[in-house]
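> Sequence first, then the predicted structure:
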Amino acid sequence: MTDRERIRLLNPGPVTLTESVRRAMLGPDLCHREPAFADLMADVRARLASVYETDGMEAVLITGSGTSAVEAMVGTLVPADRPVLVCANGVYGERIDKMLRLQGKQPIL
């Protein structure tokens, strides 16, 4: 194993990949307009619904950065009529505060 292979990335991104993920990425490209892609997405959504026992609700896959995921989460889970505490010790917490304010929510920083 080389020094490069032993490196563990602990920053927000990019991440350290496992060998199984690296091998999976060596396969052929899959166009998002192909039926095989739609089949794969349907399978992933069904598996997520099964794992999280969504009881008839749909799992929706959203592409984007980690910031996109956080914005979707706070937009969905944080009620507009109640304050929410945001612990900010840097840019990420400050970004969440800004997201909430832009959504008309009540963050307490």
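Everything's here; your move.
> CA only for contacts and neighbour counts going forward, please
OK.
> What is the neighbour count of Ile96?
By other Cα atoms under 10 Å, 20 other residues sit near Ile96.
> from memory it sits against Ala69, does it?
No - using Cα atoms under 8 Å, Ile96 is not in contact with Ala69; the gap is 11.1 Å.
> Buried residues of the top helix by length along the chain, list them for me.
Using DSSP state H, we find that the single longest helix of the chain is helix 35-51. Buried residues in helix 35-51, counted by 16 or more other Cα atoms under 10 Å: 45, 48-49.
> So Pro83 sits against Arg101, correct?
No - counting by Cα under 8 Å, Pro83 sits too far from Arg101 to count as a contact (11.0 Å).
> here comes the other one, which I'd like you to weigh against the first:
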Amino acid sequence: GEGGDDEGEDESIGELCVRGPQVFGKYWGKPDATSEAFDDDGFFRTGDTVQLSGSPPSWKIVGRTSVDIIKYSGYKISALDIENKLLQHPSIRECAVVGIADEVRGQLVG
């Protein structure tokens, strides 16, 4: 995966994609939207970013793929995770974490 910790626990982050008879097959009258929403194997890209971790493994939704993930020097950082940590501080009632464009690192956490 794209991470891990000192205990050897796998922590993979990626986009949740689903496929099966219960998943719709196309957008009505919108072939371009359909081709963007489905991969070559017929999986629907939900736009949700998930993290697989723990023992037994479980999935946790950590944000939206295009919005809540900050890409810093090859790492995928969940803005939602940082916000949740900040909100644990008694002096912080609201916060927002965003990616700031950076030519060298891709994005900085701001």
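That came through, no problem. As the structure is a computational prediction, the values presented were derived from the model and not from experiment.
> Just the TM-score for the two chains, thanks.
After superposition, the two chains reach a TM-score of 0.25 (TM-score structural alignment, normalised by the length of structure 1), with 53 aligned residues with a Cα RMSD of 4.9 Å.
> got a list of what the nearest residue to Val109 of structure 2 once chain neighbours are set aside touches?
Leaving aside its chain neighbours, Val109 of structure 2 sits nearest to Gly99 (5.1 Å; criterion: Cα to Cα, 6 or more residues apart in numbering). The contact partners of Gly99 of structure 2, by Cα atoms under 8 Å, 6 or more residues apart in numbering, come to 70-71, 107-110.
> 7 Å - rerun?
70, 107-110 (Cα atoms under 7 Å, 6 or more residues apart in numbering).
> Of the residues you listed, just the buried ones, PyMOL syntax please.
Restricted to buried positions by 16+ other Cα under 10 Å, the PyMOL selection for the contacts of Gly99 of structure 2 reads:
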select buried, resi 70+107+108+109
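> Secondary structure added to the contacts of Gly99 of structure 2, as CSV?
Listed next are the contacts of Gly99 of structure 2 as CSV, based on DSSP: H, G, I helix; E, B strand; the rest coil:
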residue, secondary structure
Ile70, strand
Gln107, strand
Leu108, strand
Val109, strand
Gly110, coil
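> between the contacts of Gly99 of structure 2, which is nearest Ala33 of structure 2?
Ile70 (24.7 Å; Cα to Cα).
> just the strands in structure 1 please.
For structure 1, strands defined by DSSP state E occupy the ranges 83-85, 106-108.
> Alright, calling it a day.
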